[in-house]
Every structure is written in C-alpha cells, then in structure tokens.
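In: Sequence first, predicted model second:
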Amino acid sequence: MKNNIQLILGMMNLEQQKTKSESAKKAIESATNRIQAMGIVQDYLFLKNSYKFIYAKDYISSLVDRLFLFYGPNDRSIQLDCNIEEIFLPIEKAIPCGLIINEVFSNSFKHAFPENREGKITILFRKSDSGYLMLEVGDNGIGNKSEIKESPNDGDSLGISLIEALCFQLRGELEIERENGFLIRVRFFP
C-alpha cells in the first residue's frame, strides 16, 4: 500500500510540474496533501504492525508536523498549540480525522494570516466523560467567511463540503465558529 501511495504522489508531482495553470497546480497540491494525510496512517500501520487501531497522539502529531513544515512560515510567526489525548482510534475514524485536520490546517495557513500576520493554530483531540471523541481545529486569524473556500473554481474548492462529508463518514456532529478566528469542532463516537 505504501508503494502505491508513493507512486500516486510521484505521478501527481510530475503532473504539477508539467502544468502551466496556477489553479491546476493548487488543486494538485491540495489533493497531494490529502493523500499524504492518508499515507501517514499507512506508515503508522506498517511501523506498528497494527491494522485496526492507531494511536491518535502519534498520528495527529506526525500529520501536524508535516503540515507545519509544508505550510508554516519560516519566521515562526504562526504558533502551534496541540492538546492531543492518548487515545486509540479505529482506522476507519483516523483517516477522516486526518483529512479534516489537513483541510482546516492548510486553509488556516493560506487564508487566516494575511500579510505575515502573527497568529496561532490550535488542535484539540480528547475523549469526553460521556464517551464521544471531540476534534477541534482552528485559528485566531481574520475569521472571515471565505477562510475555507467554497468556490468550485478554487484549488481549495472542497472546503466545507469535504469537512461535512468527512463528519458524516464519522457519524459525527459538526460545529463551525467564525468569531475570533475560525474553528471546526467535530464530535463523534469511536
């Protein structure tokens, strides 16, 4: 499986280099990042020799580190605040969670902090007393309605629609807050 993902990523990289359209390059870049988020799960499964559960703290930390390296500013003007509990997560829940994190995280870097504005991206993953899991991903950026793009002609066009579909796949509840930044909150049972 890992070799297949690497092959797909390699082909997408070649296609991105070949294309002249900036919007096509952005769309390929977004798709590549989504595939890499799934690839981190596959890497974890291979390393841990586990095929049913993933350790959420390791997975989310690894994903966030890769995203921060890819999108993060060189001057560290954007801080990262991660609070991830030690939870075993079924594989069928891990991939949608990773894709939600990828979507919000990448859009925060692209849209929440214009003109090198300083800020913070926050990720919380915990288990409630009632047994459901809660994933929060957000920022203290400009918080406008266009932060997660919804335009079908944009490279980030999946935006809210993708997050809603992933939340549905988790059989979860989705909340979106746009005051004092932008926040996605998903509650679901493991």
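Out: The structure has been received and is ready for your questions.

In: Please count neighbours and contacts with C-alpha atoms only from this point.
Out: Fine.

In: mind listing the strands for the protein?
Out: For the chain, the strands defined by DSSP state E cover 53-55, 78-84, 88-90, 119-127, 133-139, 173-177, 182-188.

In: between those strands, which gets nearest to I8?
Out: strand 53-55 (23.3 Å; CA to CA).

In: let's bring in a second model and compare:
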Amino acid sequence: LNSSRDAARLGFSLALTLLLEKMDFVPAEYVYYTQDGISEKNKGLKGQEEKEYYFARMFAVMVVLRARMIDRSENKKDVIEKSIKIVQETMKKKSYLMEWGCTILKDIINEYKVKVEPIYKEMAVEYSKNCSVDTLMVLLTLQRNFKGWDWKGILNNEWENEIITSAENVEKLSEILKESTKAHPRLHSTWL
C-alpha cells in the first residue's frame, strides 16, 4: 500500500480489497493492527516516504470499507471509530489529503449511519466552526443523513440558517466554495 508508484499502489489496493472480500476470516482489526505496526517503525519519515506512508494509511481504510470488512467484524463500532480516527489524523497531516479524507468520511457516514452517532455529532460541530470546501462535503453528508438532529444547536450560529444549503447561507457557501477554485484546478468533490 505504500508503493511510490501510483499504479502499483492502486493495483495492489484493488487486489487486496478483492482478496479480503473473499477471505472472510481476516478481521478488519488485523488490517489496522498491521498498519499500526508499520507506523511504529516509520516515525520521522520525510519527503516521498512520508507521503507514501500517509497514502498507505488512507488506502488501508479504503480496503477495509470496500471489502466490507466492517460488516463482518464482531465489534463494528470500534472498527468504525478506528477508521474515522485514522482518516482524521492522516488528512490533517497534509493539505493534499483533505479532500480524499473527507470523501472517505462521507463514505463511512453513508454506509454506517447510526453506529457511531456521537462521533458524527462531534465531527459536525468541529467542521461547522472550521468549514472548508473539504469539510463542507462531510457536513452536507451528515445533514442529509441525520435530518432529525438539532442542527441549529450543532451549527451554533456559524450559519444563517440551520439548513446549510438554504438561500440564507448562499454568501457563506459561496466564500467556502470559492476556495476550491484557488486550490484545485479541477472540479472539487463537494460540487458533485
């Protein structure tokens, strides 16, 4: 997963996903356990090696999700929490990981709506205070999946209206979405 060649990394993660999908005796916890072992050995990495290490962490979570290993886990809640923790820690390390990390978080939220609801609420509060084009994608996903939450309380006067996509929030949304045109020379995932 931490190959320096993009095609090799993608190919390996696809093959690993397909393999782990069929090998239902390998628990998700084992994937994270081996990943944790690698991280202990790789403290103090710099440059390309550091980038490869971060990619490996993100790909490990993607493999667990795509192989549906969480569904087979005896303790789904712990595996979901670990997945979220890995993604949040990793995406904060480098700006180029933010969009990817938020896309993975969006996938976790869509797939596992009620398993770790308190963590999702913490995420909503944090991301509403420090909203970027990347975290907006997560906020919108949370609002779509948890309509019954007290969004007025969660957004805590950070937004004009508790419905993020409402007309009253157009000015704030436009400021946030304009960021994507500066940082990304392509259409950002939030727009999709």
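Out: Sure thing, it's come through. Here the structure is a predicted model, which means the values were calculated and not measured.

In: Once they're superposed, tell me the TM-score.
Out: TM-score for the superposed chains, counting by TM-score structural alignment, normalised by the length of structure 1: 0.34, backed by 87 aligned residues with a CA RMSD of 4.3 Å.

In: on that earlier part again, so which of the strands of structure 1 is nearest Q6 of structure 1?
Out: strand 53-55 (20.7 Å).

In: Touching the closest one from outside, list them.
Out: 41, 44-45, 86-91, 94 (CA atoms under 8 Å, 6 or more residues apart in numbering).

In: sec struct for the nearest residue to L16 of structure 2 once chain neighbours are set aside, please.
Out: Residue nearest to L16 of structure 2 in three dimensions, not counting chain neighbours: V63, with 7.0 Å by CA to CA, 6 or more residues apart in numbering. Following DSSP: H, G, I helix; E, B strand; the rest coil, we place V63 of structure 2 in the helix state.

In: Does V63 of structure 2 touch F12 like I think?
Out: No. If you go by CA atoms under 8 Å, V63 of structure 2 and F12 don't touch, sitting 10.1 Å apart.

In: Who has more neighbours out of those two?
Out: V63 (23 against 16; other CA atoms under 10 Å).

In: Who are the contact partners of the more buried one?
Out: 13-14, 16-17.

In: So which of the residues you listed wins on neighbours?
Out: Most surrounded of these: other CA under 10 Å gives T17, at 22 neighbours.

In: For V170 of structure 2, see how far away that residue is.
Out: 40 Å (CA to CA, to the nearest Å).

In: related to what we said a few turns ago, could I get the strands of structure 1 in CSV, plus columns for mean neighbour count and distance to E22 of structure 1?
Out: Formatted as CSV, the strands of structure 1 follow (neighbours: other CA atoms under 10 Å; distance: least, CA to CA, whole Å):
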stretch, mean neighbour count, distance to E22 of structure 1
strand 53-55, 20, 36
strand 78-84, 16, 25
strand 88-90, 16, 37
strand 119-127, 19, 27
strand 133-139, 22, 26
strand 173-177, 14, 29
strand 182-188, 21, 26
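
In: Take the ones you listed and lay them out in CSV including distance to N3 of structure 1.
Out: Converted to CSV, the strands of structure 1 look like this (distance: least, CA to CA, whole Å):
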stretch, distance to N3 of structure 1
strand 53-55, 20
strand 78-84, 29
strand 88-90, 23
strand 119-127, 30
strand 133-139, 30
strand 173-177, 34
strand 182-188, 32
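
In: so which of these gets nearest S30 of structure 1?
Out: The closest of the strands of structure 1 to S30 of structure 1 is strand 133-139. By CA to CA, the value is 17.8 Å.

In: My guess is K25 of structure 1 contacts N13. True?
Out: No. Counting by CA under 8 Å, K25 of structure 1 stays clear of N13, with 9.5 Å between them.

In: which of the two has more neighbours?
Out: K25 (19 against 15).

In: From I163 of structure 1, how far out is the closest residue to the more buried one other than its chain neighbours?
Out: With sequence-adjacent residues excluded and distances taken as CA to CA, 6+ apart, K25 of structure 1 is closest to Q16, at 5.3 Å. Plainly put, Q16 of structure 1 is 24 Å away from I163 of structure 1 if you go by CA to CA.

In: same deal with Q42 of structure 1?
Out: Q42 of structure 1 is 21 Å from I163 of structure 1, by CA to CA.

In: what's the answer for T32 of structure 1, then?
Out: Distance from T32 of structure 1 to I163 of structure 1, by CA to CA: 17 Å.

In: Those two: who's more crowded?
Out: Legend: neighbour count by other CA under 10 Å for T32 of structure 1 and I163, higher for I163 (22 against 18).

In: I figured that one was touching I101, is that so?
Out: No. With contact defined as CA under 8 Å, I163 of structure 1 does not count as touching I101 (9.3 Å).

In: just checking, what packs against the helix or strand encompassing P118 of structure 2?
Out: Using DSSP states H and E, P118 of structure 2 maps to helix 117-129. Of the remaining helices and strands, those touching helix 117-129 of structure 2 by 3 or more CA pairs under 8 Å, 6 or more residues apart in numbering; DSSP states H and E are helix 133-145, helix 151-155.
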